[in-house]
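> show me the folded form of this:
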Amino acid sequence: MIDTPVLPSKFLHLKHLSVDLQAMTFPPTYDYYSLISLFDASPSLETLVMNVLQKKMLHKSVVGDTTHLRQMPGHRHDSLKTVKIIGFSFAKSLVELTCHIIENTTSLEGLTLDTTRGHPSYNCLTNNIGKCMLLHGDFMVEVRKGLLAIRTYVEPKVPSRVKLNVVEPCRRCHDQPLIIC
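Next up, the predicted model:
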């Protein structure tokens, strides 16, 4: 079991943070939303990179969920400029965390949500063989659900001053319609 503790001290001078939570199957009991306490403890944080790539997403899904997203008002993050989430999925707590960042960060300039594996060799434009590495069918279904979560919950909240970059599998090599069952 993994838990993100509420930090009693502060990392006053921390400017760049990389959080690696990747696993074959990440525990569905982990609440990504709990990372807000880390932001509160790091008032100078400017750059956040999160790797949350997992082979199979077992967290509660935001897709098809009719309950409201959690909000934690009063938590401002006024130094955070750049956020990149590699392995973005349709996990409800991850979508909630992303929306929290968007809604409570006045300094945010760029948000990258990478629904792929995050490595350039998976892209046909950046590897030597001219074709994307194959992403298996189950992973592609999860990618499509992640893209649906971005379009439904994240994109409408992104202010015009923030550059949103959504990384998805190449349509040339992985052209399949977005169908969610």
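> contacts and neighbour counts: CA atoms only from here.
Fine.
> and for the protein, the residue most distant from the center?
residue 129 (28.7 Å; CA atoms, centre = their mean).
> ok, that residue - contacts?
Contact analysis of residue 129 by CA atoms under 8 Å, 6 or more residues apart in numbering lists nothing.
> now it: how far from residue 122?
Distance, residue 129 to residue 122, by CA to CA, to the nearest Å: 10 Å.
> likewise residue 43?
35 Å.
> surely residue 108 and residue 159 touch.
No: using CA atoms under 8 Å, residue 108 is not in contact with residue 159; the gap is 9.4 Å.
> so which of those two has more stuff around it?
For residue 108 versus residue 159, neighbours defined as other CA atoms under 10 Å are more numerous around residue 108 (24 against 14).
> one more to put side by side:
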Amino acid sequence: MQMISTPTLPSKFLHLKYLHITLNANEAISPAYDYLSLVSFLVASPCLETFIFVVQQTDMKHDSIVGDISHLRQLPEHRHDNLKSVTIVGFCSAKSMVELTLHIIKNTSSLQCLTLDTSFGSCGCSVDKPGGCNPMRRDIIEEAHRALLAIRTHVEGIIPSRVMLNVSGPCSRCHVVERD
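Sure, this is the predicted structure:
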């Protein structure tokens, strides 16, 4: 079993304004991985203006927040008041991913744009490309739909009016999953 952990940072990146983290796994990221632990990077970077987090994985084995009635965790308040733009590519319905997103929204007064991409970086539909979209596995499409539901349920209602929320998912024309 592969264990991944995000280290707590012993120092600060006092002048860091742009942070791009990519979590790339050829297998499933451990369900024990806590996306909320990435807050330590935000805390260590008080001047951070842009945060991009990309999750690339071939399989997902985490507990979805959809249908989960347990309490969402909250970290002690720590302001990220220079953060203007946050992008999460590979946004999924993992409870800790939603907790990370909620922490950012609730602790950032300067946030202008939040982009949540549930299509896991899959290119959108292209009318110039024969056959439409790049193929996506059924389980990835289903997870993307759970992630969209998590956004509607937990995120949309708390977005301040000053923040532009961009949500993207699988193409509804090419990636429809029929229910059995």
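> picking up where we left off before, who touches both of residue 129 and residue 122 of the first structure?
Counting by CA under 8 Å, 6+ apart, nothing touches both residue 129 of the first structure and residue 122.
> contacting residues for the spatially most central residue of the second structure?
Closest residue to the average C-alpha location of the second structure: residue 91 at 3.3 Å, with CA atoms, centre = their mean. Going by CA under 8 Å, 6+ apart, residue 91 of the second structure touches 55, 97, 116-120, 144, 147.
> ok, those residues vs residue 164 of the second structure, which is closest?
residue 116 (11.0 Å; CA to CA).
> can you count the residues close to that closest one?
Residue 116 of the second structure has 24 neighbours, counted by other CA under 10 Å.
> wasn't it part of a helix?
No: assessed with DSSP: H, G, I helix; E, B strand; the rest coil, residue 116 of the second structure is strand; it does not lie in a helix.
> to which residue of the first structure is it aligned?
In the first structure, the residue matched to residue 116 of the second structure (TM-score structural alignment) is residue 113.
> mind listing what that match touches?
So residue 113 of the first structure contacts 84-88, 164-167 (CA under 8 Å, 6+ apart).
> let's see 10 Å
Residues near residue 113 of the first structure by CA atoms under 10 Å, 6 or more residues apart in numbering: 50, 83-89, 98, 146-147, 150, 154, 164-168.
> repeat for residue 82 of the second structure
For residue 82 of the second structure, the contact set (CA under 10 Å, 6+ apart) comprises 17, 45-50, 108-111.
> so which of those residues hold up in the first structure?
Here is what carries over to the first structure from the contacts of residue 82 of the second structure, by both residues aligned by TM-score structural alignment, their matches' CA atoms under 10 Å: 17, 45-50, 108-111.
> quick check on the residues you listed: which are buried?
With neighbours counted by 16 or more other CA atoms under 10 Å, these contain buried members at 45-50, 108-111.
> these into TSV, with extra columns for distance to residue 3 of the second structure?
Shown next, in TSV, are those (distance: CA to CA, whole Å):
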residue	distance to residue 3 of the second structure
45	25
46	29
47	31
48	28
49	30
50	28
108	30
109	34
110	34
111	32
